[in-house]
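Colleague: Please find the sequence and the predicted model below.
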Amino acid sequence: MFASVWMRYTPKKTVGQIIASGNHYVIAVKANQPKLLAYLRTQFEQMPPLSVDIQTEQCRDRCTQRTVSILDTMAGIEPHWLGVQRMIRVERAGTRANQPLSETMFYLSSLAVDAADFAQLIRSRVAD
């Protein structure tokens, strides 16, 4: 079982408190961290993923394919991100109400699990 603390918008200083409390984190990296976001994009363009999970879901007026990829190279991550073990990319593509849908999100996590586990964790915490 995972003892996981989920926070979408967490400052770097809070990461130490999460780790110190014996929990783990999965943090969305957004545009308010432009250097980190650019670094993650570059890493996923240049390196083969450690693990990939692809899931397709169809319900009512939408069809979505989610591709979760992970990397474990942390050389370029600032040391303020304590405990980081994985870089995660989630690509969502499909249609919603007959309109095209395309989104890519990036995350950092202190968990060292595979793409299928991250897919389940992220999907259970984030509404599409």
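Modeller: In hand now; what should we look at?
Colleague: from here on, contacts and neighbour counts on C-alpha atoms
Modeller: Will do.
Colleague: residues contacting Val5?
Modeller: The neighbours of Val5, taking CA atoms under 8 Å, 6 or more residues apart in numbering as the test, are Ile18, Asn23, His24, Tyr25, Val26.
Colleague: residue contacts, the last one?
Modeller: Shown in contact with Val26 (CA under 8 Å, 6+ apart): Ser4, Val5, Trp6, Met7, Arg8, Tyr107, Leu108, Ser109, Ser110, Leu111.
Colleague: May I see the buried residues of stretch 92-105?
Modeller: By neighbour count on 16 or more other CA atoms under 10 Å, the buried set for stretch 92-105 is Arg92, Ala93, Gly94, Thr95.
Colleague: returning to that earlier point: list buried members of the contacts of Val26 by neighbour count.
Modeller: Ser4, Trp6, Tyr107, Leu108, Ser109, Ser110, Leu111.
Colleague: Could you tell me how many residues sit around the residue nearest to the fourth one when sequence neighbours are not counted?
Modeller: In this case it means Leu108. Among residues not flanking Leu108 along the chain, Met87 sits closest, at 4.9 Å (CA to CA, 6 or more residues apart in numbering). Using other CA atoms under 10 Å, Met87 has 26 neighbouring residues.
Colleague: Let me see the contact set for Leu101.
Modeller: Here Leu101 is in contact with Arg92, Ala93, Gly94, Thr95 (CA under 8 Å, 6+ apart).
Colleague: swap the cut-off to 10 Å and go again
Modeller: Shown in contact with Leu101 (CA atoms under 10 Å, 6 or more residues apart in numbering): Arg62, Cys63, Thr64, Gln65, Arg92, Ala93, Gly94, Thr95.
Colleague: Included below, for side-by-side comparison, is a second structure:
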Amino acid sequence: MGCLTHSKKTVNAIVDSGNHYVLQVKANQQALFKYLQAYSCENAFEDIYQVTEQTHGRLTQWIIKVYKLENQSIQQQWKQLKSFILIQKQVTQKGKKHTQQAQKEHLTQSLSYRISDLWLSAKEFSEGIRKHWGIENRLHWVKDVNYQEDNNRIKHQNIAVNMAIFNAISLNYLRQNVNDSIKYAQIIFGQNFKELCSNIRT
């Protein structure tokens, strides 16, 4: 989400087009953020769902809680707002083993809030949000890290759009023809430029 005013306009456009929204509330949206924070501490949730995932020595646990939002003042600002979602994320990561010492664990925790015009179960919200994270991690995060898109200083809108399209095409090409690791694929074709040109021609 961008600034508060722009987000409300975006929400109106989403609802008016017949679609739905699940939008993250940022800390800089102080009034709404503090209200959700206080409400979740003082009131019971309507539904809860828990997901645990273990990969590469890291144990990640998500607890998703759904709250019914019945604040007329806030609902007047956010079109057809019905619920908000609290996501508690806890990551336990094992550190390196030291001689004659037990393996240490590092624990990090975070909270985030989302608002929605939908009334779904905690599991349904969880599945939708996690799919969105998958897109972020597989596309937008990769484009930022490997192509430095967030540091792009192109000011002309058409050039910026064309560059983003080119990056997406090259990203898909590397995944389909070389390796799902974009960094590895870039190294391979960086060392075999003739092969890259040959594949593009075919």
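Modeller: Received it, and whenever you're ready, just let me know what you need. Since the structure is predicted, the reported quantities are computational estimates derived from the model, not experimental observations.
Colleague: Which of the contacts of Val5 of the first structure are buried, as a ChimeraX select command?
Modeller: Buried members of those, defined by 16+ other CA under 10 Å, are picked up in ChimeraX with:
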select :18,23,24,25,26
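Colleague: In helices, which of the contacts of Val5 of the first structure appear?
Modeller: Assignment to helices by DSSP state H places the following of these there: Ile18.
Colleague: What is the nearest of the contacts of Val5 of the first structure to Phe44 of the first structure?
Modeller: Closest to Phe44 of the first structure out of the contacts of Val5 of the first structure is Val26 (17.6 Å), distances taken as CA to CA.
Colleague: How about that closest one: what's its closest non-neighbour residue?
Modeller: Nearest non-adjacent residue to Val26 of the first structure, counting by CA to CA, 6+ apart: Ser109, 4.4 Å away.
Colleague: how about that neighbour, what's its match in the second structure?
Modeller: In the second structure, the residue paired with Ser109 of the first structure according to TM-score structural alignment is Ser116.
Colleague: Same check on Val29 of the first structure?
Modeller: Superposed on the second structure with TM-score structural alignment, Val29 of the first structure falls opposite Val25.
Colleague: What's the local residue count around that match?
Modeller: By the criterion of other CA under 10 Å, Val25 of the second structure has 21 neighbours.
Colleague: OK, contacts around it?
Modeller: Going by CA under 10 Å, 6+ apart, Val25 of the second structure touches 1-2, 4, 7, 32-33, 36, 84-85, 112-115.
Colleague: From the buried ones among the contacts of Val26 of the first structure, which land in helices?
Modeller: Among those, no member falls in helices (DSSP H).
Colleague: tell me the strands in the first structure, going along the chain?
Modeller: Listed in chain order, the strands of the first structure (DSSP state E) span 4-7, 24-29, 51-59, 62-71, 86-96, 99-109.
Colleague: Save those as TSV, and put in distance to Ile122 of the first structure too.
Modeller: Formatted as TSV, the strands of the first structure follow (distance: least, CA to CA, whole Å):
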stretch	distance to Ile122 of the first structure
strand 4-7	9
strand 24-29	8
strand 51-59	12
strand 62-71	10
strand 86-96	9
strand 99-109	10
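Colleague: need the helices for the second structure, in chain order.
Modeller: Along the second structure, the segments classed as helices by DSSP H run 4-16, 30-42, 72-77, 122-135, 141-147, 157-177, 182-191, 193-201.
Colleague: helices and strands around the fifth one, which ones?
Modeller: Same thing as helix 141-147 of the second structure. In terms of contacts (3 or more CA pairs under 10 Å, 6 or more residues apart in numbering; DSSP states H and E), helix 141-147 of the second structure is packed against helix 122-135, helix 157-177, helix 182-191.
Colleague: can you tell which of the ones you listed is closest to Gln50 of the second structure?
Modeller: Among those, helix 122-135 comes nearest to Gln50 of the second structure, with 8.0 Å by CA to CA.
Colleague: between the closest one and strand 83-94, how big is the angle?
Modeller: Calculated by axes from the mean of the first three to the mean of the last three CA atoms, to 10 degrees, helix 122-135 of the second structure forms an angle of 60 degrees with strand 83-94.
Colleague: Next, the contact list for Leu50 of the first structure, please.
Modeller: Going by CA under 10 Å, 6+ apart, Leu50 of the first structure touches Ser69, Ile70, Leu71, Asp72, Thr73, Arg86, Asp114, Ala115.
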